[in-house]
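Trainee: Only the shape, not the letters, is given here:
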């Protein structure tokens, strides 16, 4: 049987069935690689074929490709502590309980409604997030994925590095890793469009996430655009050489173990979601992006899966994608474990 035959079949069906307009993917297994570019970049108002090398709005992959490596560098330098209170760095946030670890693992319990959020200016939105959120009883008890955690991490980076978080990511991560096209400021025609919205029209070359759109360079939860070539470099360097030596082996290893403050094993490390390999239950890491992107990485076996799509085009109302994504994940995990060779 051809390696990853069922996974690749399900990926092709996502395009054939109109679940995504198009897709770019790479499955790597040691030195072996399986990749393809299929389908359309744009369906409305024009039809445009997807091209190799186009940039995708990574959405929440920004968290793990950009923000988490910068936080890891600050931890290595001793400028930040995992169990430091958030309030130490963001005094406007008055609750002394949530920590950096809570933000990284989405166990902070921070949340709350901000009225007319998408109509605020950047300074107003930032102030609202820092002063109008509360900590509920899920703190240290429950994983509740929320962008606010990575907005806070971005602003902590800004306080420590004296520059907008996206500038810090570009300087400390994108450039040292030699990512050829990853950027927060793409040329629109090089990007894959996302949603068509009544207020913004066809979104192309601008971040889809409304918070990221308002906050611009001060957003640590979304905003990065990248090609498959960029993510291939990042993924391989993370699991093969500790991000080209930027991180210590111990720091990368910490991304592959449960880091939540909740008793018992749970599914969050430093930024990443954890999955068990079906073969021997060792842990691998994964993250998804709202726009239709995902990464799955296995450090122990040197295997990875990068998927890029614009499943929110022309509309984000696409439950079928979420159902298919879960199916593809399960198939991939089963097939990868059947072929893997432990290093």
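Mentor: Yes, it's here. These figures come from a predicted structure and were not determined experimentally. Residues are numbered from 1 along each chain as shown.
Trainee: For the rest of this, base every contact and every neighbour count on C-alpha atoms.
Mentor: Noted.
Trainee: for the residue nearest to residue 4 when sequence neighbours are not counted, what are its contacts?
Mentor: Residue nearest to residue 4 in three dimensions, not counting chain neighbours: residue 335, with 6.0 Å by Cα to Cα, 6 or more residues apart in numbering. With contact set as Cα atoms under 8 Å, 6 or more residues apart in numbering, residue 335 has these partners: 3-4, 6-7.
Trainee: Residue 205 now?
Mentor: When contacts are taken as Cα under 8 Å, 6+ apart, residue 205 is in contact with 57, 185-193.
Trainee: and the helix or strand hosting residue 38, what other elements does it pack with?
Mentor: Using DSSP states H and E, the element containing residue 38 is strand 32-42. If contacts are counted by 3 or more Cα pairs under 8 Å, 6 or more residues apart in numbering; DSSP states H and E, strand 32-42 sits against strand 22-29, strand 48-49.
Trainee: Distance from that strand to the middle of the chain?
Mentor: 20 Å (Cα atoms, centre = their mean, to the nearest Å).
Trainee: correct me, but residue 238 touches residue 246?
Mentor: No: when contacts are counted by Cα atoms under 8 Å, residue 238 is not listed as touching residue 246 (9.4 Å).
Trainee: Okay, strands next: where are they in the protein?
Mentor: The residue ranges that make up the strands of the chain, judged by DSSP state E, are 22-29, 32-42, 48-49, 56-57, 110-111, 134-135, 196-197, 201-202, 225-226, 273-276, 283-289, 293-298, 303-309.
Trainee: So for residue 153, which of these sits nearest?
Mentor: Between residue 153 and the strands of the chain, the tightest spacing by Cα to Cα is seen for strand 110-111, at 12.8 Å.
Trainee: For the closest one, which outside residues touch it?
Mentor: Contacts of strand 110-111 from elsewhere in the structure, counted by Cα under 8 Å, 6+ apart, are 133-136, 139, 146, 148-149.
Trainee: Residue 139 - how many residues pack around it?
Mentor: A count of nearby residues for residue 139, using other Cα atoms under 10 Å, gives 20.
Trainee: Second structure for comparison follows:
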């Protein structure tokens, strides 16, 4: 499937954009997966093997936090137009709604002094005390803060950690058997950055806030292999149900395929980013470590790429440029295959 997209992935490998990658295309009942390159290059070069876990980074936002909140909404326990203060009374503003957190339109000012030196409790208190600016609901500014607060709301409603909610509500029903917030075997994970103080990070989360917050983090922290992400993706591609397990109602997935942010030129769903293909929206999201998912439930089509592009060095501007080139090639091939005259755009 998609030969030009695959050719671009090989070119990215040859150009050392990442040491290796695992990628999957889904087209209705057909799934095609590939491994390219190495898992690690330091302290020695390790082969990339099927089933290795990736630090998903911000894919945690949509796989875990968004999905659990959608389930709680279905249960009538949370409403997206409710103020955050209704669930977190210590939160600094009464004007920020849950919808603002999930669409990155809360305009929260996220600077926290000495953030990486705080304890989990201190960091949580600092995050809850953050105040918004004057542009609530008027512009999209992507941050982790809103989803960490969303994770706190999940914990307040359920009395269980974000990680425990994932285990009970998503992992077990879908059979995502290897996905975890706490990998037991570091060598079964692809490593990330060669950090100046932490050394080569392997089997421990890369994101500094998630490192502090652990199982209570709604923005990052999940590790998973490709096979588990295929199961999660198939659930959304089949409008909430996969292999007899209904995770979300069909109508819930359908209203994900709408613009909830209402900011001109920057469509955002709840948790997910959006781009348009023909007359429909398609879900997509990225992760800092070099991951992304593109899901089109209307056509049961997906493209998932997992890489550890921060190993060994974090070259983020280069990554964003070539990642967007890769996605554009894929979308062009999708449009040509589907007979859509107007190309989808990121």
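Mentor: Sure thing, it's come through. If you're wondering where the values come from, they're calculated on a predicted model, not measured in any experiment.
Trainee: Please state their TM-score.
Mentor: With the length set by TM-score structural alignment, normalised by the length of structure 1, the two chains reach a TM-score of 0.95; 336 aligned residues with a Cα RMSD of 1.4 Å.
Trainee: coming back round to it: find the one among the strands of structure 1 with the highest mean neighbour count.
Mentor: The highest average neighbour count among the strands of structure 1, using mean count of other Cα atoms under 10 Å, belongs to strand 56-57 at a mean of 32.
Trainee: Give me the packing partners of that strand, helices and strands only.
Mentor: Contact here means 3+ Cα pairs under 8 Å, 6+ apart; on that basis strand 56-57 of structure 1 packs against strand 225-226.
Trainee: Give me the mean distance between the strand it packs on and structure 2.
Mentor: Between strand 225-226 of structure 1 and the corresponding residues of structure 2, superposition yields a mean separation of 0.5 Å, by mean Cα distance after the TM-score superposition for structure 1.
Trainee: okay, and that strand goes to which residues in structure 2?
Mentor: Strand 225-226 of structure 1 corresponds to residues 223-224 of structure 2 when matched by TM-score structural alignment.
Trainee: Residues in contact with that stretch: which ones?
Mentor: Contacts made with stretch 223-224 of structure 2 from outside it, assessed by Cα under 8 Å, 6+ apart, are listed as 52-56, 178-183.
Trainee: What residue in structure 2 is paired with residue 104 of structure 1?
Mentor: So, by TM-score structural alignment, residue 104 of structure 1 is matched to residue 102.
Trainee: My guess is its match contacts residue 271. True?
Mentor: Yes: with contacts counted by Cα under 8 Å, residue 102 of structure 2 reaches residue 271, the gap being 4.9 Å.
Trainee: Find residues that contact each of those two.
Mentor: Taking Cα under 8 Å, 6+ apart as the contact rule, the neighbours common to residue 102 of structure 2 and residue 271 are residue 66.
Trainee: what range in structure 2 does the strand holding residue 38 of structure 1 sit on?
Mentor: Residues 30-40 of structure 2 are where strand 32-42 of structure 1 lands when matched by TM-score structural alignment.
Trainee: biggest helix in structure 1, by residue count?
Mentor: Ranked by residue count and defined by DSSP state H, the top helix of structure 1 is helix 319-339.
Trainee: For the most centrally placed residue in structure 1, give me its contacts.
Mentor: The residue at the geometric middle of structure 1, judged as the C-alpha nearest the mean C-alpha position with Cα atoms, centre = their mean, is residue 61 (1.6 Å). Neighbour list for residue 61 of structure 1: 222, 224, 287-289, 293-295 [criterion: Cα under 8 Å, 6+ apart].
Trainee: which ones are touching the match of residue 104 of structure 1?
Mentor: The contact partners of residue 102 of structure 2, taken as Cα under 8 Å, 6+ apart, are 66, 146-147, 150, 269-271.
Trainee: mind putting the strands of structure 1 in a markdown table, distance to residue 82 of structure 1 included?
Mentor: Output for the strands of structure 1, formatted as a markdown table (distance: least, Cα to Cα, whole Å):
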| stretch | distance to residue 82 of structure 1 |
| --- | --- |
| strand 22-29 | 32 |
| strand 32-42 | 36 |
| strand 48-49 | 45 |
| strand 56-57 | 29 |
| strand 110-111 | 17 |
| strand 134-135 | 18 |
| strand 196-197 | 39 |
| strand 201-202 | 40 |
| strand 225-226 | 28 |
| strand 273-276 | 18 |
| strand 283-289 | 19 |
| strand 293-298 | 23 |
| strand 303-309 | 27 |
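Trainee: I'd like to know which of these is closest to residue 100 of structure 1.
Mentor: strand 110-111 (12.3 Å).
Trainee: average distance between the closest one and structure 2?
Mentor: Counting by mean Cα distance after the TM-score superposition for structure 1, strand 110-111 of structure 1 comes out at 1.4 Å.
Trainee: Alright, I will stop here.
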